[in-house]
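*Asks:* when you get a sec, could you give me coordinates for this:
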Amino acid sequence: MTKLHSLLRVCIHAGILVSVVEGKIDRERIVTKYNVVRTQLIDNATTPLQVGNGNFAFNVDNTGMQTFLPFNTLSSWAWHKDSLPSSGQLPSSYHGVERLTYGRNISYDIPDPNLKDETQWLIGNPNRINLGRIGLKYKGSTLSASQISEPRQELELWSGTITSTFKLDGKSVKVVTQGDFDEDAVAFDIESSLVSDGLLEVEFDFPYPPIHSTTYKYEVFVGVYDFPLNHTTSLIPDRKDSTSTHIQHILQETSYFVNLRWPSQTPLGLTRNGKPGSNTPTAHRYTLSPSSSSSSHQKPHAISFVAHFSPGKTTPSLPSDITERNKKAWKEYWSNGGFVDLTSSSNSKADELQRRIILSQYHVRVNSAAKGQSPQESGLMNNGWYGKFHMEMVIWHNAHWATWGRQKHFDDVFPALYESLLSSSIARAKSMGWEGARWPKMTQLETGVSSPGDVNALLLWQQPHPMYLAQLAYSISPTRATLQKWDRVITATADYMASYAGLNAATGYYDLGPPTYGVTENTPPLTTRNLAYELAYWHYSLRIASLWKSRLHLPIPPQWTHVSRNLAPLPTADDGLYTVYEGLNSTWWADAKLNADPRSLIMLQGILPTLSDSPVNSEMARKTAERVAEVWTDEKIRGWGRPVLAINAARIGNASRAIYHLTAYDYWKFDDAGFAIRGGDGGTPPPFMPGNAGFLYAVAYCVVGWEGGTGELPGFPREAGWVVKWEGLRKAP
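*Replies:* Next up is the predicted model:
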């Protein structure tokens, strides 16, 4: 094949030209086209723009700061525990609730009605905290939205820079906000004649976490200012460096610093607004302004500084250093890894699809590129579920890193996430009478505790995820090092899965449950046995675990093979289609509770890779997917439903349906900033990060396909005016 042909392959179908390009794309031109511009004041229902690095994010209102809306400064490392329950009972008195399982009583992490306060404490703790608010102060008071006119704000994606301009009393203000990939820091450059007039200053404030009853399950603004005596802040000048100072914040066992630094040529001074020990809502408020040492005729018209958040006191980088690093790092991010260019398409939906692709890549880098852990579902914008992440969602949050050619970020999370939770998960399985590691559902790395909950305790499909992720890692890097890195986690997972399956003496098969909850969390847990998707996933994962040992030339535990060969058959109904779980007949399709979200049946021939000895009949799975398409109508689909529908449609050869689900804009909403909205009855504030990340995973699927698949563009119909150019994408398993 010539070099030209290797760069450009043209497919002609029905007289319509559709190109697939692996050559050079003008990435900067495309990325810049989708900069986010806002010219209206936002309110508390609007998602803020962000800067950050995956472990840390700073969320801003129209001022480029947190001035008239107290948005959050969140990190992956700052957590807090509420005071113990007032009942006097310690959380250690909670031991779960028993459920009959395979003929014996087993204690699960289910809310105990006799220990309501203790159960709620375990659900809500530890909780992610807001590190502090940084905003503008005008004429001695916090600047209000009503004082602002002519706002304009632009998120420049290529450089990760937010530039905000507005007027106060007719005078211009410009704020440039940038994050840093190397440090959990944000840099500000504030320019206005109001600075030299002494009218415009910077304000810091520190909230305290509320008591986390169910009232605070979803926190748009994390923390409150109602308990000033429950925490302390202290101004700690830097005796060695006149260009920096520090604020220490202590909340019982949690302590961290805001390390501040500014250029020597524009010195600043930090003062505390009130006396330590004050019982007012402003007790922990500080003001940063040009130093009083500056002579009156030399007062600067700008304030430039860095706020670096850290568990320890340190001297951060200068603003100029962070500006230089930030722009370089974002350029490298956009220039490397996968890219999809739809800008030559004539299809009317191409522009919005391109916008979502570009903005999703920005948002996952800011919210989901953490070290050693998966993001919470609302990323680093607000707290849903007390800031904890969900183990069943780790694929939808993180698999895209591998298929978009950004393996570093995938490897930053895995298998470290599982290794951190391995000890507690082994202890959990042992306490319940099983072998191996039973992974939690809703958790946090510090404790590894599985937050009590009916669904949390009985959900199954997070257990096999390590095999899927390990296989994805191996497909990208098929080396012995990859095998060895994952082997301990895979072994512990497979040991649990083989141990958990219960032998049914009447059938001779190994059952899964009851009690169980399926993927969609809408099945009756005490009677649900042998969920179709979970059975197929169990089989796949035990086979991958065995294959893993074979690749390492190690013995395969006989129980893995025995259980995988003797799992119960996938349940079917009298119509010859798969059912959600065993015992249902074809009337289940009319069950409003089940047909409201039957996505697990789509996953049988979608996200789940196909093995040669798979128990999934591909033709039956295809026909089942066609039936699902009839009952799971647009108004019912929410969350990560669209990505899995698009993937399934591509895999069964229905490109038109695949692109429909990626472009169902009337139902699948992305806001003006490009954040996916969960929709439906989710009850959570935006963003919904599995929506953005799952969308990217589905796009890669629809462009380059999957291992063992045939052809490219399985999700783009040839006759619909799509011209797809791509670089750096990798096939899914």
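*Asks:* CA atoms for contacts and neighbours, from now on please.
*Replies:* Will do.
*Asks:* and the next helix or strand past the helix or strand where residue 455 lies?
*Replies:* Assigned by DSSP states H and E, residue 455 belongs to helix 454-458. On the C-terminal side of helix 454-458, the nearest following helix or strand under DSSP H and E is helix 465-476.
*Asks:* also this sequence, please, to line up against the first:
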Amino acid sequence: MLARLLLPLLLLATAPALQAQPTTVIDRAAVVARHAVRNSGVNPESALTVGNGDFAVTVDATGLQTLERIYYDNGLPLETRNSWSWHSFPNPENLRFEDTLAPAPFFGRQILYPTQQNTPAGRYYRENPQPMPLGQFQFTLHGEPLRTEDIAGVQQTLDLWTGIVTSRLLVRGQPLEVTTAAHGSAAVLAVQARSTLIASGELQVRLRFPYAYRTSIAHKPPFIWEQPERHRSTLTLLAPSHARIAREADGTRYDTELRWSTPAELVSASTPQLASPHDFRLRATSGDTLAFTAAFADAEHPVANETVASTLASSKQAWADYWTK
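*Replies:* Predicted coordinates:
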């Protein structure tokens, strides 16, 4: 009986002490920072991606997609993709999706399923439509893509709190620092690169466009870099620091708009000796920095007019919001 009487008194006595305990708030930024992704070399199995859930760009140790073939052959493909750009190869035989269907019993009924994959229609509709690759960004040295032997001292970090990749490396002994980010909600890539090799004109940014994916290869289809006559890339200079490249392939159309905030010029890589209608170069005309955005748009998705600064700010805000929800 005494214990039953004392128990409420003990609870009342300890209640203030329990209430006085401070509430522990998790420092989410510190927790996320502990898991930053770091690369200390060229690792094709550790490509990093910036994006927003609707648009993404995967980069190598240079902060761009310079070592595309090495990463594809030995690890992860380096791609620029969004959720709304799709492509289909021509269908001159007018193959119908209905021709892929065959009846199968289902609880006493006959249901049509697309099981005829080994027919012409089955093969066509297995491969079409497929995502449309949105172009590839590379560093070139003296007009040629950087090679692994040109690169040393890689220190690369993906800050998960901000969604920004910072890449520091040596290119033939000269420092190169690259910042890469995607806008928090729009299909916009931001890049800022600094090096004395940029100032000398030796290091440039290359943007080139493949025709499509080779979808006959399953799971990791490579780009189709040949067949330049099957697609178009039309360059239009809209302002001294603003250009549009209109893309068209088999009825798929989209625009790539480039804006640069440092002294630079965008030119076609085509020469009288070499036709490269889908290959472009951004080169500095003054200073040691190239800073630009690449925005992707089509008829249903207007182009986003963003700068490097606004894109970086958007990435930081979007990822901070994500981690604090």
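*Asks:* picking up where we left off before, counterpart of the helix holding residue 455 of the first structure in the second structure, which residues?
*Replies:* Under TM-score structural alignment, there is no match for helix 454-458 of the first structure anywhere in the second structure.
*Asks:* ok, stretch 644-654 of the first structure next?
*Replies:* Under TM-score structural alignment, stretch 644-654 of the first structure has no counterpart anywhere in the second structure.
*Asks:* quick check: buried residues in that stretch?
*Replies:* Within stretch 644-654 of the first structure, the residues scored as buried using 16 or more other CA atoms under 10 Å are 644, 645, 646, 647, 648, 649, 650, 651, 652, 654.
*Asks:* for stretch 274-293 of the second structure, same thing?
*Replies:* 277-285, 287-293.
*Asks:* show me which of the residues you listed is closest to residue 166 of the second structure.
*Replies:* residue 291 (13.9 Å; CA to CA).
*Asks:* and the closest one, what's its match in the first structure?
*Replies:* Using TM-score structural alignment, residue 291 of the second structure lines up with residue 304 in the first structure.
*Asks:* what helix or strand is that match on?
*Replies:* strand 302-310.
*Asks:* average distance between that strand and the second structure?
*Replies:* Mean deviation of strand 302-310 of the first structure from its aligned counterpart in the second structure after superposition (mean CA distance after the TM-score superposition for the first structure): 0.7 Å.
*Asks:* the next helix or strand after that strand - contacts with which helices or strands?
*Replies:* Downstream of strand 302-310 of the first structure, the first helix or strand assigned by DSSP H and E is helix 319-335. Helix 319-335 of the first structure is packed against helix 27-33, strand 171-179, strand 185-191, strand 302-310, with contacts defined by 3 or more CA pairs under 8 Å, 6 or more residues apart in numbering; DSSP states H and E.
*Asks:* check which element follows helix 319-335 of the first structure along the chain.
*Replies:* strand 339-341.
*Asks:* which bit of the second structure covers whichever helix or strand comes after that following strand?
*Replies:* Next along the chain after strand 339-341 of the first structure, taking DSSP H and E as the criterion, comes helix 350-367. In the comparison with the second structure, helix 350-367 of the first structure aligns to no range at all (TM-score structural alignment).
*Asks:* list the buried ones in stretch 195-209 of the second structure?
*Replies:* 195, 197, 198, 199, 201, 203, 204, 205, 206, 207, 208, 209.
*Asks:* quick one: secondary structure of the residue most central in space within the second structure?
*Replies:* Against the mean C-alpha coordinate of the second structure, by CA atoms, centre = their mean, the closest residue is residue 57 at 0.7 Å. Classification of residue 57 of the second structure by DSSP: H, G, I helix; E, B strand; the rest coil places it in strand.
*Asks:* hang on, it packs against residue 47?
*Replies:* No. Contact criterion CA atoms under 8 Å: residue 57 of the second structure and residue 47 do not qualify, at 10.2 Å.
*Asks:* in the second structure, mark out all the helices, start to finish.
*Replies:* Residue ranges of the helices in the second structure, as given by DSSP state H, are 2-19, 28-33, 68-74, 120-127, 196-199, 308-324.
*Asks:* so which of those helices comes closest to residue 226 of the second structure?
*Replies:* Between the helices of the second structure, helix 68-74 lies closest to residue 226 of the second structure; by CA to CA that is 14.6 Å.
*Asks:* show me what that closest one is packed against.
*Replies:* Right, helix 68-74 of the second structure is packed against no helix or strand by 3+ CA pairs under 8 Å, 6+ apart.
*Asks:* coming back round to it: export the helices of the second structure to a markdown table and tack on distance to residue 218 of the second structure?
*Replies:* Putting those into a markdown table (distance: least, CA to CA, whole Å) gives the following:
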| stretch | distance to residue 218 of the second structure |
| --- | --- |
| helix 2-19 | 61 |
| helix 28-33 | 35 |
| helix 68-74 | 14 |
| helix 120-127 | 9 |
| helix 196-199 | 39 |
| helix 308-324 | 33 |
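*Asks:* what's the closest of these to residue 189 of the second structure?
*Replies:* Here helix 308-324 is closest among those (CA to CA), at 7.6 Å.
*Asks:* can you list contacts of the closest one?
*Replies:* With contact meaning CA atoms under 8 Å, 6 or more residues apart in numbering, helix 308-324 of the second structure is reached by 28, 160-164, 181-185, 188-192, 261, 291-293.
*Asks:* if I look at the residue nearest to the centre of the second structure, how far off is residue 239 of the second structure?
*Replies:* 26 Å (CA to CA, to the nearest Å).
*Asks:* now swap in residue 138 of the second structure and tell me
*Replies:* From residue 138 of the second structure to residue 239 of the second structure the distance is 23 Å (CA to CA).
*Asks:* which residues are common contacts for residue 57 and residue 47 of the second structure?
*Replies:* With CA under 8 Å, 6+ apart as the test, residue 57 of the second structure and residue 47 both reach residue 78.
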